[in-house]
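Novice: What follows is a predicted structure for the sequence shown.
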Amino acid sequence: MMNIAKKRTLLSKSLNLLVTTALISFTLTLVNSGTNNFSYFIWLRSWLVAFVVILFLSSILPQRITTLVTRFIDR
């Protein structure tokens, strides 16, 4: 069973990913399509793709980067 600190951390990271990917995908969709041709469907589809990719990468990349930095510094 998860303790309260782990639940808080998981919720905080999930909300951070949700908000960050939503803002970035909204901005990029708006910039690329313009205000006259903006479509919420296209934005939501872009947001979903971005969220899934970042969720996957955020579970793998930090460990890999830490390993690479450690190898680089220990040389």
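Specialist: Thanks, I have it. Predicted model, so just to flag it, every value in this text is computed and none were measured.

Novice: from here on, contacts and neighbour counts on C-alpha atoms
Specialist: Noted.

Novice: Distance from the chain centre to the helix or strand where residue 27 lies, please.
Specialist: Secondary-structure assignment from DSSP states H and E places residue 27 in helix 4-33. Here helix 4-33 is found 6 Å from its chain centre; the criterion is CA atoms, centre = their mean, to the nearest Å.

Novice: here comes the other one, which I'd like you to weigh against the first:
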Amino acid sequence: MATIGKSNADLTQLANEALRSQPGCETAQVVAVSARPHANAGRNWEIPNVVLGDSLISDVDRAVITVHHQLGRKFHLVGQE
């Protein structure tokens, strides 16, 4: 299955929306996504930092894994260095 290319800004926005829709993560925020070294396709990006807000770290940890897994199946990062 081919993935759809998205810019850093687009993937960050998608990750933010997906993260905030997860239970207990309404105040969490994805700062940015970044390219994974030596990955050229598929899940070639990651979510390195999240601002917790009032969310619990355990809720955010679980949600980030879920969001990255779900979005990683659909989108890849383009325009990376």
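Specialist: All right, it came through fine. Note that this is a predicted model, so its numbers are computed, not measured.

Novice: Superposing both, give me the TM-score.
Specialist: After superposition, the two chains reach a TM-score of 0.35 (TM-score structural alignment, normalised by the length of structure 1), with 45 aligned residues with a CA RMSD of 3.3 Å.

Novice: re the thing from before, buried residues, the helix or strand just after the helix holding residue 27 of structure 1. List them.
Specialist: With elements assigned by DSSP H and E, the helix or strand that comes after helix 4-33 of structure 1 is helix 40-73. Counting neighbours by 16 or more other CA atoms under 10 Å, one finds that the buried residues in helix 40-73 of structure 1 are 43, 46, 47, 48, 50, 51, 54, 55.

Novice: And stretch 19-31 of structure 1, by the same measure?
Specialist: For stretch 19-31 of structure 1, the neighbour count (16+ other CA under 10 Å) marks 20, 21, 22, 25, 26, 29, 30 as buried.

Novice: Pull the contacting residues for residue 16 of structure 2.
Specialist: Applying CA atoms under 8 Å, 6 or more residues apart in numbering, one finds that residue 16 of structure 2 lies in contact with 29, 30.

Novice: give me the element it is part of.
Specialist: helix 8-20.

Novice: all strands for structure 2, in order.
Specialist: 4-6, 29-35, 45-51, 75-77 (DSSP state E).

Novice: out of those, nearest to residue 15 of structure 2?
Specialist: When these are compared by CA to CA, strand 29-35 sits nearest residue 15 of structure 2, at 6.7 Å.

Novice: Direction-wise, compare the closest one with strand 45-51 and give the angle.
Specialist: On the basis of axes from the mean of the first three to the mean of the last three CA atoms, to 10 degrees, strand 29-35 of structure 2 is oriented at 150 degrees to strand 45-51.

Novice: how big is the angle separating the longest helix belonging to structure 2 from helix 8-20?
Specialist: Counting by DSSP state H, the longest helix found in structure 2 is helix 57-72. Helix 57-72 of structure 2 runs at 130 degrees relative to helix 8-20, counting by the same axes, to 10 degrees.
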